[in-house]
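Make a model of this:
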Amino acid sequence: MGTKQIGVVFYSKTGATRLLAQHISEGIQSVGANAQIFEIESQSIIAGRYQNTPLFEQLTKCDALIFGCPTYMGSPAAQFKAFMDASSDCYVQKAWQNKLAAGFTSGGSQNGEQQQTLLAMFALACQHGMLWAGLDVSQFSDDLGLNRTGSSLGLVASPEPGDPQLVATNDLQTAFYFGQRIAKLAG
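Model prediction:
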């Protein structure tokens, strides 16, 4: 079947979500799969609608998709939501049906309702008939010490305590593991 193609599609404003996407991609590649990074660009949103047909064509060729964006006011960033809405053509064509899906988000605090963002991504995956994979580790239940937030639905990241400009080291390590997990599940 060849090398699995894992698409990591995300929006990042400050760079934190981009950093997570990079660590996820490194995890994917560490187990022999191919990571393809796709960043949602604000300039591709015209009159409120995300428009990038070539991106959707590339995503359709992937074996798995990992969605990512920051959490703003308890929900996905508007730029990522525009991407979600624009995926409706793929929905009609069942282009993502039976693909593996997962999600990650970042926020300015440890609990800024980031789970709501992951739930929106989960609902998107379900709408498309995708198979959702969550995070299977917790610093409280295994010896890896990963996933300090305890989120099972997907990866949640926040700043390093005392330094609001940095993503917590544990979250970056968890992102690498998350990439490995999704690549292994994709087969």
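
drop to CA atoms for contacts and neighbour counts, all remaining ones
OK.

Can you get me a residue count around Glu41?
17 (other C-alpha atoms under 10 Å).

For Phe56, see how far away the nearest residue to it once chain neighbours are set aside is.
Excluding the flanking residues, the one nearest Glu41 by C-alpha to C-alpha, 6 or more residues apart in numbering is Tyr11, at 7.1 Å. Counting by C-alpha to C-alpha, to the nearest Å, the separation of Tyr11 from Phe56 is 15 Å.

Neighbour count for the two, which is higher?
Shown here are Tyr11 and Phe56; by other C-alpha under 10 Å, Tyr11 has more neighbours (27 against 17).

buried ones in whichever helix in the chain runs longest?
Ranked by residue count under DSSP state H, the longest helix found in the chain is helix 169-186. Residues of helix 169-186 classed as buried: 170-183, 186 (neighbour count, 16 or more other C-alpha atoms under 10 Å).

for comparison, sequence B:
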Amino acid sequence: MTTVVVLYHSGYGHTQRMAQAVADGAGADLLAIDADGNLPEGGWDTLTAAGAIIMGSPTYMGSVSWQFKKFADASSKIWYTQAWKDKLFAGFTHSAAINGDKSSTLNYLFTLAMQHGGLWVSQGVMPSNSKAAQRNDPNYLGSYSGAIGQAPSDAGAGDMPPGDLASARAFGERVAAVSARFKS
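Sure thing, here's the model as predicted:
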């Protein structure tokens, strides 16, 4: 199986919990963007060596956090050499509102992956959208392009709905399975 890395920034811990769930499902390594928008030492090499990168950011004001954007802008050095061309990518996000413009964040992550010549892995789970659906059902929030989560603004990371974390874990499993199919 190819190496999967979960790259993320988290402001208040919610996105970090999602990142951990995604990583658990994918059997992936975690790589955090710090509060100043930087990767740890060796981070760029870790990403370049990975077969798949799952990117995560909170949705702030309709897009990724500034820390994630700083990382994305710094990735232009990698873009110039096309070192990530044909690498698998996927994405996830979290915000306080049910909608919260999470699709804008996922579209940003998708566009970044496409600029690097990557291949996108979708959620791959139908939404739970029947009258009988419950908040903790798989993909209850209804995303196709990546995993999404939601918790009220006054809820700590420990209060996240278990269904969102289960959906994130299943998303990680999907990315790992697709990645295994692309192994050289």
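
TM-score for this pair?
Remark: TM-score between the superposed chains equals 0.88 [TM-score structural alignment, normalised by the length of the second structure]; 173 aligned residues with a C-alpha RMSD of 2.1 Å.

which SS class is Leu19 of the first structure?
Following DSSP: H, G, I helix; E, B strand; the rest coil, we place Leu19 of the first structure in the helix state.

er, Ile37 of the first structure I mean
strand.

Return the residue of the second structure aligned against it.
Matched to the second structure by TM-score structural alignment, Ile37 of the first structure sits across from Leu30.

Work out for me the element the closest residue to its match other than its chain neighbours sits within.
With C-alpha to C-alpha, 6+ apart as the measure, Val6 is the residue that lies nearest to Leu30 of the second structure, at 4.9 Å, once sequence neighbours are left out. Counting by DSSP states H and E, the element that carries Val6 of the second structure is strand 4-8.

okay, and that strand goes to which residues in the first structure?
Using TM-score structural alignment, strand 4-8 of the second structure pairs with 6-10 in the first structure.

Do a quick rundown of the strands in the second structure.
Taking DSSP state E as the criterion, the second structure contains strands spanning 4-8, 29-32, 52-58, 88-95, 119-120, 147-150.

Report the mean deviation for the shortest one after fitting onto the first structure.
Superposed on the first structure, strand 119-120 of the second structure shows a mean distance to its aligned partners of 0.4 Å (mean C-alpha distance after the TM-score superposition for the first structure).

which residues sit against that strand?
Asp86, Lys87, Leu88, Phe89, Ala90, Phe110, Ala113, Met114 (C-alpha atoms under 8 Å, 6 or more residues apart in numbering).

against the first structure, where does it fall?
By TM-score structural alignment, strand 119-120 of the second structure lines up with residues 131-132 in the first structure.

Next: stretch 70-89 of the second structure.
Stretch 70-89 of the second structure maps onto residues 82-101 of the first structure, going by TM-score structural alignment.
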